[in-house]
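J.: any chance you could fold what I've pasted below:
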Amino acid sequence: MPGLLQLLTDKQLPTAHESDSAPEEAKIWFPSCLTAVEWDHVCTEGLYGMEIHLRQACCYDALQGLCHTLCVKTQMLLFKHANIRGQRDSGRSQDIIDGIHEHAKGWAECYQQNRAALLTLLGPGNWEKELQPLRNVDV
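T.: Have a look, this model is predicted:
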């Protein structure tokens, strides 16, 4: 974004080249990170729309990943109840199921972050009928 460096120096925020952290830890600035007034000064034409498409795609990817992970968890639970006997084997399979559950929680968090960014960009509207908030965060 062309005006981002000026905005960061005006607000006295650290820029990427000033921070000592690793590049993979640097903050990525999207239009959803800015206020509506700052969008006009910082963003180039079309960047706003690109982030909307990116966030929508990320939401759909996260929902697909969450659905797949929950199906795997369901199958693992059915297999465990049908075939696993004994404390040792049951504990081991429960550890695997718990790992799958954590993976599902990661997909849910990813969806929620991208949906929140969409809400910032688009505001309330018809898109919320399809990309609804998750009812149970603990999955």
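
J.: use CA for all of it now, contacts and neighbours both
T.: Fine.

J.: residues near Thr69, how many?
T.: By other CA atoms under 10 Å, the residues close to Thr69 number 19.

J.: do Ala57 as well
T.: Neighbour tally, Ala57, other CA under 10 Å: 13.

J.: and it, what helix or strand is that in?
T.: Here Ala57, judged by DSSP states H and E, is contained in helix 47-83.

J.: can you check His101 too?
T.: Applying DSSP H and E, one finds His101 within helix 87-122.

J.: another one to check against the first:
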Amino acid sequence: MRILQVLFLSLSFVFCQDLSVLTGTVTDKDSGKALVGVNIIIEDSDNGTASDLNGSYTIFIQPGEVVLNVSYIGYKSERFSIGLIEGQNNFNIALSINAVQLSGVEVTGQAVDGSDISMMIDRKESSNVEDA
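T.: So this is what the prediction gives:
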């Protein structure tokens, strides 16, 4: 029983280490609007999060120097090196749009004859002039 108490106390010291809380908001650099679902990942760890509906994020991590990898579809991926102290840390992120020029667009179509859908379209396009 005594060994179990010592083991429990030693584990509680491990889990009670002081953590940093990194919070912030991710926005569009041009419009200032919040970006939803942006991936914020701590490099060389399995710790990360995604921004919420307000563009806000929160990550709990050990204090020290960390590198944030920030990515979002349609925006340039960014990499930030920041120093975290114990307690609350705030780091706001503004992402720039990654404009890509497409060379062309190809549109294809297929005729469907004899189906209910094509008959409905024919019926909708027909004009009925009975009481003229």
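
J.: after superposition, what is the TM-score?
T.: For this chain pair, the superposition-based TM-score is 0.19 by TM-score structural alignment, normalised by the length of structure 2; 49 aligned residues with a CA RMSD of 5.0 Å.

J.: and the helix holding His101 of structure 1, which residues are buried?
T.: 93, 97, 100-101, 103-112, 114-115, 117-122 (16 or more other CA atoms under 10 Å).

J.: please enumerate the helices of structure 2.
T.: Ranges of helices within structure 2 are 2-15, 116-125, based on DSSP state H.

J.: before we move on, the earlier item: let me know the angle separating the helix holding His101 of structure 1 from helix 47-83.
T.: 160 degrees (axes from the mean of the first three to the mean of the last three CA atoms, to 10 degrees).

J.: could you list every helix and strand that helix 87-122 of structure 1 packs against?
T.: In this structure, helix 87-122 of structure 1 packs against helix 47-83, with contacts taken as 3 or more CA pairs under 8 Å, 6 or more residues apart in numbering; DSSP states H and E.

J.: buried residues in the helix it packs on?
T.: Applying 16+ other CA under 10 Å to helix 47-83 of structure 1 flags 48, 51-52, 55-56, 58-60, 62-63, 65-66, 69-70, 72-73, 76-77, 80 as buried.

J.: report all helices and strands that it contacts.
T.: So helix 47-83 of structure 1, by 3+ CA pairs under 8 Å, 6+ apart, packs with helix 87-122.

J.: compute the first-to-last residue distance for stretch 23-41 of structure 2.
T.: Counting by CA to CA, to the nearest Å, you get 13 Å between the two ends of stretch 23-41 of structure 2.

J.: burial check on Arg2 of structure 2, number of neighbours?
T.: So Arg2 of structure 2, with other CA under 10 Å, has 7 neighbours.

J.: can you give me the distance of it to Phe60 of structure 2?
T.: As defined by CA to CA, Arg2 of structure 2 lies at a distance of 33 Å from Phe60 of structure 2.

J.: likewise Met120 of structure 2?
T.: Applying CA to CA to Met120 of structure 2 and Phe60 of structure 2 gives a distance of 58 Å.

J.: out of those two, which sits in the busier spot?
T.: Phe60 (15 against 10).

J.: now that one: closest residue in space, sequence neighbours ignored.
T.: Val21 (4.7 Å; CA to CA, 6 or more residues apart in numbering).

J.: what's that neighbour in contact with, if anything?
T.: Residues near Val21 of structure 2 by CA atoms under 8 Å, 6 or more residues apart in numbering: 58-61, 86-89.
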